[in-house]
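Q: below are the sequence and a predicted model; questions follow.
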Amino acid sequence: MVDGHSGLTTCSHGSQTTVVHVTAPSFASLTTLRVGGTPAAAYECTSAEQLADTVARLDRAGTPLLVVGGGSNLLVADGELDLAAVLVRNEGITLDDDLRLRIQAGTEWDAVVAYAVEHGLGGIEALSGIPGSAGATPVQNVGAYGSEIADVLTRVRLWNRETGVDEWVPAESLDLAYRYSNLKFTRRAVVLEIELQLQDTDLSIPLRHLGGERVPLAKARESVLETRRAKGMVLDAADYDTWSAGSFFTNPVVPSAVADEIEAEVGEERMPRFPAGDGQEKLSAAWLIERAGCHRGFPGEDAPARLSTKHTLALTNRGQARAADIADLARRVQDQVRGAFGVELHPEPVWVGL
């Protein structure tokens, strides 16, 4: 059992902790899917030192915990949960003379992209509009439109929960790959800060959705935001199509022979398929979902959880969904794709208590 009160705690590094007695927020209010129950206790940390100190204290006490940043990659069970929520609220961006950005983990990610574009710094403009906090970006190596955080990440400041050490580690030590790092799905460390190496430039990186074209940074950012809005991938409280965790499934990587079989079976030219090395190819999860019979808005207007009406890769809460509804929809989509093509889709969000 979690040993704690039901209030929100503001932590301080050192021997004293100041308690602010308010009701612990539900995960429905902390996540972009807007589902989830209530933690036994919550701790809001506004500095890297507070964050490390709080996690260390809870670990020493044997208290199960969940670190929550922007909540854009979490699917949390309903009801009362026997864990503590550690809310990452340390914010701030600093720029050095070598064009390196140091970013506190709790900083809103899109604010980081906006800052870079405003200062004429290129490298992350294609990652505009991605919800969540900066600290989450290296954990799953976020990416979009031909760019990913691994392209610019130089090092990460971690609280190592196994050794009890606050340390900066090089990006190379994280085994960054497609939507993966060795931090993902583990409890070994918590991200406190990240560092990015950007470039002084007027033009963007080549943008995949513009056919590889390079455009002015501000135009690139607006183009990416416009594309994401059209897919319901930019959060809007008034639009249920955006009550999601973004792309719910990763694009599957399969042997080239399997890709050939699927393309022949569907009988369409130009099936989305991209080389992934070692005789493997990456397929489009959205394309597979649609061809497996899961249309936009699936399974229908009466369902509390549905595929977005704008983009089949987003599972959405239509205002009254529970966590179990989202999970059931995810399994149903997986079953149909598996049955149609023999391909397993893997969720991107972390499932908690489900």
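A: Perfect, I can see it now. Note that this is a predicted model, so its numbers are computed, not measured. Numbers count the residues shown, from 1 in each chain.

Q: from now on I want contacts and neighbour counts done on CA atoms only, so please keep to that.
A: Noted.

Q: got a list of what the residue nearest to the spatial centre of the chain touches?
A: Nearest residue to the geometric centre of the chain (CA atoms, centre = their mean): Asn73, 4.2 Å. Asn73 is in contact with Thr31, Thr32, Gly132, Ala245, Glu348, Pro349, Val350, counting by CA atoms under 8 Å, 6 or more residues apart in numbering.

Q: from these, which is closest to Thr316?
A: Nearest to Thr316 among the contacts of Asn73 is Ala245, at 7.9 Å by CA to CA.

Q: name the nearest residue to that closest one, sequence neighbours excluded.
A: Ser72 (5.2 Å; CA to CA, 6 or more residues apart in numbering).

Q: what's around the one you found, how many residues?
A: 24 (other CA atoms under 10 Å).

Q: doesn't it fall inside a helix?
A: No - per DSSP: H, G, I helix; E, B strand; the rest coil, Ser72 lies outside any helix segment and is coil.

Q: how much space between Arg161 and Asp278?
A: 35 Å (CA to CA, to the nearest Å).

Q: more crowded one of these two?
A: Neighbour count, other CA under 10 Å: between Arg161 and Asp278, Arg161 has more, with 17 against 8.

Q: right, and that one touches Leu183 too?
A: No - Arg161 is beyond contact range of Leu183, at 11.5 Å (criterion: CA atoms under 8 Å).

Q: which residues do these two both contact?
A: Common neighbours of Arg161 and Leu183 (CA under 8 Å, 6+ apart) are Ala189.

Q: could you confirm Leu87 falls within a strand?
A: Yes - assessed with three-state DSSP, Leu87 lies in a strand.

Q: and it, how close does it get to Glu80?
A: Leu87 is 17 Å from Glu80, by CA to CA.

Q: those two: which is more packed in?
A: Using other CA under 10 Å, the more surrounded residue of Leu87 and Glu80 is Leu87, with 23 against 12.

Q: included below, for side-by-side comparison, is a second structure:
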Amino acid sequence: MLELHDAPLAPLTTFRLGGPADRLVTATSDAEVIDAVREADDSGTPLLVIGGGSNLVIGDKGFAGTALVVATKGFALDGTRLELAAGEVWSDAVARTVEAGLAGIECLAGIPGSAGATPIQNVGAYGQEVSSTISEVVAYDRHARETVTVPSAECAFSYRHSRFKADPERYVVLRVRFDLEDAEGLSAPIKYAETARALGVEPGDRVPLAAARETVLKLRSGKGMVLDPEDHDTWSAGSFFTNPILTDEEFAAFHARVREHLGDGAEPPAYPAGEGHTKTSAAWLIDKAGFTKGYGTGPARISTKHTLALTNRGAATTEDLLDLAREVVAGVRDTFGITLVNEPVTVGVTL
């Protein structure tokens, strides 16, 4: 294990923000991960687990404890079954499954971060979520002090949520296993309307795997959602807010606010989200509340390519970013009566 003290954390995050950690440990095997976690737990030292750093907002004061970088490697295919070590780069793993002719995660191409983070957040985009292909998650249980294998049915997956996210101090993901599909070189059925339009097909159609992946990468790049060190629009955590899911009563009240603000004919985005619930678009809310692409004059601004991404223009601090996030939350709440919820994990700060 590599160990550093008073180590900067900003370079380990896609925001490039945050102060130093008292101690930074990099683990390259499951055994090293477990040893580092046990050492921290035995000594009562606060522990921050870092994968790809694409979903972290770390305070300017840094982290008073041990930051553990999970840098394990492992990509194993057995037929249609895939096992990834937690430290595998997710976008690279997706590319390799497409090359192998296996469907199920091709529309999750270009998402930054590590494989171990995908079940925690139930990562999803363009009509796919990892919950639909994960078969089980191998994790270290800090309460039981043992390695456990959690079947998909017991992961409590929901929209951008799981049992691992619900109890963040308990589990450290070590490996993720997937059941993919051999569709003779074709993708899973295309579910997302934007993807279908870009591909020139109907929702439900299948297309060549490489075409699905390449199309998603182009769509993501156009929104600043594929990492590029030269493009400050990608110095972000991707979507900063989750799409609100409202009860029927909440949606009716929201609908009334929309028409009051935008006129009687205005219709907000609405998508089925289970019985008695409707999902609407956080990006639409932000834009219609007056926070358009490129909004802001300081070092933290809304992306020029996508209203859901808050970005570091190169000289921002975490507090600059949070000031912008709070302004957006307050503006959307005042206009539409909906309180947006941040998607990234905050460390040492609150929104």
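A: In hand now; what should we look at? Just so you know, these numbers come straight off a predicted model, no measurement behind them.

Q: still on that earlier bit, which among the contacts of Asn73 of structure 1 count as buried?
A: With neighbours counted by 16 or more other CA atoms under 10 Å, the contacts of Asn73 of structure 1 contain buried members at Thr31, Thr32, Gly132, Ala245, Glu348, Pro349.

Q: ok, of the residues you listed, which one's closest to Val337 of structure 1?
A: Glu348 (16.2 Å).

Q: map the closest one across to structure 2 for me.
A: Under the alignment (TM-score structural alignment), Glu348 of structure 1 pairs with Glu343 in structure 2.

Q: ok, His311 of structure 1 next?
A: So, by TM-score structural alignment, His311 of structure 1 is matched to His306.

Q: could you do Leu158 of structure 1 as well?
A: That one, Leu158 of structure 1, aligns with Ala139 by TM-score structural alignment.

Q: what's the mean gap between the helix or strand encompassing Asp320 of structure 2 and the aligned bit of structure 1?
A: Using DSSP states H and E, Asp320 of structure 2 sits within helix 318-336. In the superposition against structure 1, helix 318-336 of structure 2 averages 0.5 Å from its aligned positions (mean CA distance after the TM-score superposition for structure 1).

Q: could you name the helices and strands sitting against that helix?
A: Judged by 3 or more CA pairs under 8 Å, 6 or more residues apart in numbering; DSSP states H and E, helix 318-336 of structure 2 is in contact with helix 248-262, helix 282-288, strand 300-302, strand 310-312.

Q: could the ones you listed go into a markdown table alongside distance to Ala21 of structure 2 and mean neighbour count?
A: Putting these into a markdown table (distance: least, CA to CA, whole Å; neighbours: other CA atoms under 10 Å) gives the following:
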| stretch | distance to Ala21 of structure 2 | mean neighbour count |
| --- | --- | --- |
| helix 248-262 | 42 | 15 |
| helix 282-288 | 33 | 21 |
| strand 300-302 | 23 | 26 |
| strand 310-312 | 21 | 28 |
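
Q: quick one, which of these is nearest to Arg23 of structure 2?
A: strand 310-312 (25.2 Å).

Q: now the closest one, how far from the chain's geometric center?
A: Relative to its parent chain, strand 310-312 of structure 2 has a centroid offset of 15 Å by CA atoms, centre = their mean, to the nearest Å.

Q: again with stretch 221-239 of structure 2
A: That offset, for stretch 221-239 of structure 2, works out to 13 Å (CA atoms, centre = their mean).

Q: counterpart of that stretch in structure 1, which residues?
A: Counting by TM-score structural alignment, stretch 221-239 of structure 2 corresponds to 229-247 in structure 1.

Q: of the buried ones among the contacts of Asn73 of structure 1, closest to Gln199 of structure 1?
A: Looking across the buried ones among the contacts of Asn73 of structure 1 and measuring by CA to CA, the closest to Gln199 of structure 1 is Gly132, at 23.4 Å.

Q: contact partners for the closest one?
A: Gly69, Gly70, Gly71, Ser72, Asn73, Glu108, Trp109, Asp110 are the contacts of Gly132 of structure 1 under CA under 8 Å, 6+ apart.

Q: same thing but at 10 Å, please
A: 31-32, 68-73, 106-110, 245 (CA atoms under 10 Å, 6 or more residues apart in numbering).

Q: quick revisit: now do the buried residues in the match of stretch 221-239 of structure 2.
A: Buried, per 16+ other CA under 10 Å, within stretch 229-247 of structure 1: 229, 231-235, 240-247.

Q: counterpart of Asn73 of structure 1 in structure 2?
A: Match for Asn73 of structure 1 (TM-score structural alignment): Asn55.

Q: how near is that match to Gly290 of structure 2?
A: 25 Å.

Q: and Ala52 of structure 1, what pairs with it in structure 2?
A: Using TM-score structural alignment, Ala52 of structure 1 sits opposite Ile34 in structure 2.

Q: its match should be in a strand, yeah?
A: No - using three-state DSSP, the assignment for Ile34 of structure 2 is helix, not a strand.

Q: and it, how many neighbours does it have?
A: Neighbours of Ile34 of structure 2 (other CA under 10 Å): 21.

Q: could I get the helices and strands packed on helix 318-336 of structure 2 as TSV with distance to Val148 of structure 2?
A: Listed next are those as TSV, based on distance: least, CA to CA, whole Å:
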stretch	distance to Val148 of structure 2
helix 248-262	39
helix 282-288	36
strand 300-302	41
strand 310-312	36
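
Q: to Ala183 of structure 2, which of the ones you listed lies closest?
A: helix 282-288 (33.9 Å).

Q: so which residues of the stretch 1-150 of structure 1 form strands?
A: 7-10, 18-23, 38-45, 65-68, 74-76, 80-88, 93-95, 100-104, 121-122, 143-144, 147-148 (DSSP state E, counting those that start in this stretch).

Q: in helices, which of the buried residues of stretch 229-247 of structure 1 fall?
A: Arg229 (DSSP state H).

Q: surely Met342 of structure 2 and Gly238 touch.
A: Careful, residue 342 of structure 2 is Asn; it's not Met. No - proximity of Asn342 of structure 2 to Gly238 does not meet the contact threshold set by CA atoms under 10 Å, at 11.1 Å.

Q: coming back round to it: so the match of Ala52 of structure 1 versus Ser158 of structure 2, what's the distance?
A: In terms of CA to CA, Ile34 of structure 2 sits 27 Å off from Ser158 of structure 2.

Q: show the contacting residues for Asp96 of structure 1.
A: Arg102.

Q: and it, what's its match in structure 2?
A: Using TM-score structural alignment, Asp96 of structure 1 lines up with Asp78 in structure 2.

Q: circling back: which one, of the strands of the stretch 1-150 of structure 1, ends up nearest to Val169 of structure 1?
A: strand 100-104 (13.5 Å).
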